[in-house]
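1. Got a sequence here, can you model it:
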Amino acid sequence: MQPESGFSTRAVHTGSEADPVTGAVITPVYATSTFKQDGVGGLRNGYEYSRSANPTRTAWEECLAALENGRHGFAFASGLAAEDTLIRALLKPGDHVVIPNDAYGGTFRLFDKVAARWGVEYTAVPIDDPGALLAACTSATKLVWIETPTNPLLTIADITEITTALADHDLHVAVDNTFATPYLQQPLDLGADIVVHSTTKYVNGHSDTVGGAIAVNDDDLAERIRFHQNSMGAVMGPFDAWLTHRGAKTLSVRMERHCDTAERIAAYLSSHPKVAQVYYPGLESHPSHAVAAKQMSRFGGMVSFRHKDGEEASVEMCNRAKLFTLAESLGGVESLIEHPARMTHASAEGSELEVPSDLVRLSVGIEDAEDLLADLEQALD
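-> Now for the predicted structure:
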């Protein structure tokens, strides 16, 4: 695939070259744990054991890297497995990390409850305030962790401004690109060193597999990640890799539909008497709307809002939804609704990352917009 090929062309074709023996246009599921060697140490195309490499996973990793305009892609068993592998590859006891003060609850738990016990410290800052971020960096800071948009408050970080300001620091900048996806935003092109995904979400897009991913450009960094991926072993299995690769082929068309409907829903909620505040970077009222418009091609399919009548009203509204399924996760073709304080972000309760108790998060699917709006109207009223 030519590097100048368009996004959708790369999504469909990278890693999906026709099989030279059978002509199969889709990479098979190589459901094997080991590979026959041609003599001791005589590997066939580098394959010996599926934890180290598997052709189905390789095909997906090639596609992933191409979508992020990266040179190297790595597929993991989950988004948190990707994050944990990255922490082990880059950090040691005594190192320091800067994270968003409204990071995903699972990411916060990983740094606060797992990495902290290993001797890695962190500071949480408003990720849309580059000055606060720079002030939090010390000589021990080795990783700046960015989510943009953040989960669940959809805060926007200016990737270019942050990476430019940190260019002379001895650290890596990693961007969790799960909400935006590589279709809407490509952090490596904006100066980031590392891109991380929960591919469970939009990249796969069908709520039928769990996975994670890392993409980088630097060859030395890639070797460190590859070593730890193999050593720690939290790799994506071949069938999950096949499903994720298949899902990614339609990412562009799905994201257009997600964005179209999310924009309508955000506008509707903004004028609803029961809604106190809407978080959506596509709204001009969003404090970082201009930054989002600069670095994203569109504004995504996630919408959060606060219920004017408080926590119990927001919980009741989630329970009344019919077409919006009450469930955790996001990014699938079906629309989901959840109460972050009691669900996805319960691990942050009592911490500086605690989310508002009246917050509702929507993952807007690809159903007919009119039906989704009608469901929200009955759930709110």
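2. okay, CA-based contacts and neighbour counts for the rest of this
-> Noted.
3. neighbours of A213, just the number please.
-> 29 (other CA atoms under 10 Å).
4. One more: the one 3 residues further on?
-> By other CA under 10 Å, the residues close to V216 number 24.
5. so it makes contact with G191?
-> No - counting by CA atoms under 8 Å, G191 is not a contact partner of V216; they are 11.1 Å apart.
6. Look up the closest residue to the residue positioned nearest the centre of the chain, ignoring the ones flanking it.
-> Against the mean C-alpha coordinate of the chain, by CA atoms, centre = their mean, the closest residue is T178 at 1.7 Å. Closest residue in space to T178, ignoring its immediate chain neighbours: H197 at 4.8 Å, by CA to CA, 6 or more residues apart in numbering.
7. Let's verify that neighbour: helix, strand, or coil?
-> Three-state call for H197 (DSSP: H, G, I helix; E, B strand; the rest coil): strand.
8. V21 too?
-> coil.
9. do you know how far it is from V12?
-> 21 Å (CA to CA, to the nearest Å).
10. Looking at these two, which has the bigger crowd around it?
-> Neighbours per residue, other CA under 10 Å: of V21 and V12, the larger number sits with V12, 18 against 6.
11. who touches that one in this structure?
-> 248-250 (CA atoms under 8 Å, 6 or more residues apart in numbering).
12. Swap in 7 Å and give it another go.
-> Contacts for V12 (CA atoms under 7 Å, 6 or more residues apart in numbering) come out as K249.
13. element containing it?
-> helix 7-13 (DSSP states H and E).
14. Tell me the buried residues in that helix?
-> 7-8, 10-12 (16 or more other CA atoms under 10 Å).
15. what's the helix or strand that it is followed by packed up against?
-> As assigned by DSSP H and E, the chain's next helix or strand after helix 7-13 is helix 55-67. Helix 55-67 sits against helix 7-13, strand 72-76, helix 238-248, with contacts defined as 3 or more CA pairs under 7 Å, 6 or more residues apart in numbering; DSSP states H and E.
16. Please generate a structure for the following sequence too, so the two can be compared:
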Amino acid sequence: MELNTRAVHVINEPFTEGSWPLSVPLVQSSAFAFESADELAGAMAGPDGRYVYGRRGNPTVRALERTLAGLEGGAGAIAFASGMGAISGVLLALLRPGDRVVAQRCLYGGTHAVLADLAERYGVEVVRISGDDPAELAAAAVHPATRVLVLETIANPTGQVPDLPGLLAAARALGVTSLVDNSLASPVLCRPLELGADIVVHSTTKYLSGHSDVLGGAAVFADDELRLRVWPRTVELGACADPFAAWLTLRGIPTLPLRMREHCANAAALAELLAGHPAVTAVHHPWRPDHPSYAMARKVLAGGGGLLSFELAGGREAGRAFIERVRVARLALSLGGVETLVTHPASTSHRELDEGELAAAGIGAGLVRMSVGIEDAGDLWADVEQALA
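-> This is a model prediction of the structure:
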């Protein structure tokens, strides 16, 4: 079945009577009762048996995990309390002191912070690469303790699209586990497991749920053996998904393909108009021919995504002034919801980076990030124009 169909028909479990609820039931229970001690002990063996305790599994959460595995083409999934919970949980499960991680230079600020913390507290070496050349990975992974490659399908906030086919093939050849954050693309625009990734992570807070009312995350695995290796560590970490958040995400997924079409169309239209405005010195959106990742984006993505960023001629002060002048768009940190949001990465999402690290990641002092919603494109442009005036 095509993804549009799979998104509507989320994976559900039948009632004991045999009928199927059209909407996934919300099961809030934190614990589940058994008739015998042997049954309870047997249910503790792994993630796929009978439900025991909410941290180890829940019917609503499992429905989300199976649905996400189906959308991404994975063998299985683990749902988390947040996107950062997913990234942290997977990395902590796969890494030991002295291991090496190879990471794309331009990553979400929270991922930068986790990698820096692993380096400082646990002696994990982090080597940065541009993400554009598989030869960089081969050089960085020559160290025998290289364990994980970390990439983003669409980098936040510059829109860089790394050479996923080349890097993932190189990682597999080198025996390095690859982790790709697909939050900004969603399975509608890209399915990294089909390109050779081992693990795909999501902030389900973003496009998957899509309504700014969920905090959640997930990791989807190409190989079930890897999922079973990671799962015990995530249970110990305790960053388990909340059933209500999982239920809200499942409610949002059926409209994901429709929403992504509007996000992409509006973002592309605004990017074109911004490029012609005298107050704007640069526009970053991977569907623009002048973007450095344009050729790769056209190769691996089904659309340019709903996130764009642009540089203002007035630098940091101009950026801060713009985000305070918008009226239709809202000043908020998140992205991927139906409403348009703006923020200033240098002082918010990437505040952990110093000036040199910001420059290396391609984030200027006057850069504004815009998560473009599904409002009328004309209304959005009118709002942007008045804020730039």
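17. follow-up on the earlier one: so what's the residue nearest to T178 of the first structure up against?
-> H197 of the first structure neighbours (CA under 7 Å, 6+ apart): 79, 176-178, 212-214.
18. Quick check: the aligned residue for it in the second structure?
-> Applying TM-score structural alignment, one finds that H197 of the first structure aligns to H202 in the second structure.
19. The lengthiest helix in the first structure - contacts with which helices or strands?
-> In the first structure, taking DSSP state H as the definition, the longest helix is helix 251-270. Helices and strands touching helix 251-270 of the first structure, by 3+ CA pairs under 7 Å, 6+ apart, are strand 275-279, strand 302-307.
20. Would you tell me which of the helices and strands packed on helix 55-67 of the first structure gets closest to L184 of the first structure?
-> With CA to CA, the closest approach to L184 of the first structure among those belongs to helix 7-13: 10.3 Å.
21. Can you state the residues of the second structure onto which the closest one aligns?
-> With TM-score structural alignment as the criterion, helix 7-13 of the first structure aligns to 3-9.
22. Does E334 of the first structure touch G365 like I think?
-> Yes - using CA atoms under 7 Å, E334 of the first structure is in contact with G365, at 4.6 Å.
23. Those two: who's more crowded?
-> G365 (26 against 17).
24. which residue lines up with that one in the second structure?
-> So, by TM-score structural alignment, G365 of the first structure is matched to G373.
25. Its match in helix, strand or coil?
-> G373 of the second structure ends up coil, using three-state DSSP.
26. mind listing what it touches?
-> 263, 337-340.
27. how much space is there between the equivalent of A222 of the second structure over in the first structure and L184 of the first structure?
-> Taking TM-score structural alignment, A222 of the second structure has N217 as its aligned residue in the first structure. The gap separating N217 of the first structure from L184 of the first structure is 19 Å, by CA to CA.
28. and if you look at F324 of the first structure?
-> 24 Å.
29. that older thread, with respect to I99 of the first structure, which of the contacts of H197 of the first structure is nearest?
-> Nearest member of these to I99 of the first structure, counting by CA to CA, is D176, at 10.9 Å.
30. ok, how many other residues are close to that closest one?
-> Count around D176 of the first structure with other CA under 10 Å applied: 25.
31. one step back: the more surrounded of F324 and L184 of the first structure?
-> F324 (24 against 19).
32. Alignment lookup: E262 of the second structure to the first structure.
-> Per TM-score structural alignment, E262 of the second structure is aligned with R257.
33. sorry, that was for M84 of the second structure
-> By TM-score structural alignment, M84 of the second structure lines up with L80.
34. Please identify the buried residues of stretch 193-206 of the second structure?
-> 193, 196-206.
35. Over to stretch 218-235 of the second structure?
-> 218-222, 226-228, 230-231, 234-235.
36. ditto for stretch 152-172 of the second structure
-> 152-171.
37. Stretch 366-374 of the first structure too?
-> Quick answer for stretch 366-374 of the first structure (16+ other CA under 10 Å): 366-367, 369, 372-373.
38. How about stretch 54-69 of the second structure?
-> Here stretch 54-69 of the second structure shows 54-69 as buried, counting by 16+ other CA under 10 Å.
39. do stretch 76-88 of the first structure as well
-> For stretch 76-88 of the first structure, the neighbour count (16+ other CA under 10 Å) marks 76-87 as buried.
40. likewise stretch 276-283 of the second structure?
-> In stretch 276-283 of the second structure, the ones that count as buried by 16+ other CA under 10 Å are 280-283.
41. Include distance to R100 of the second structure when you put those residues into JSON lines, please.
-> Compiled in JSON lines, these are given as follows (distance: CA to CA, whole Å):
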{"residue": "V280", "distance to R100 of the second structure": "40"}
{"residue": "T281", "distance to R100 of the second structure": "38"}
{"residue": "A282", "distance to R100 of the second structure": "35"}
{"residue": "V283", "distance to R100 of the second structure": "34"}
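42. out of everything not next to it in sequence, what's closest to E352 of the first structure?
-> That would be N101: by CA to CA, 6+ apart, it lies 6.9 Å from E352 of the first structure.
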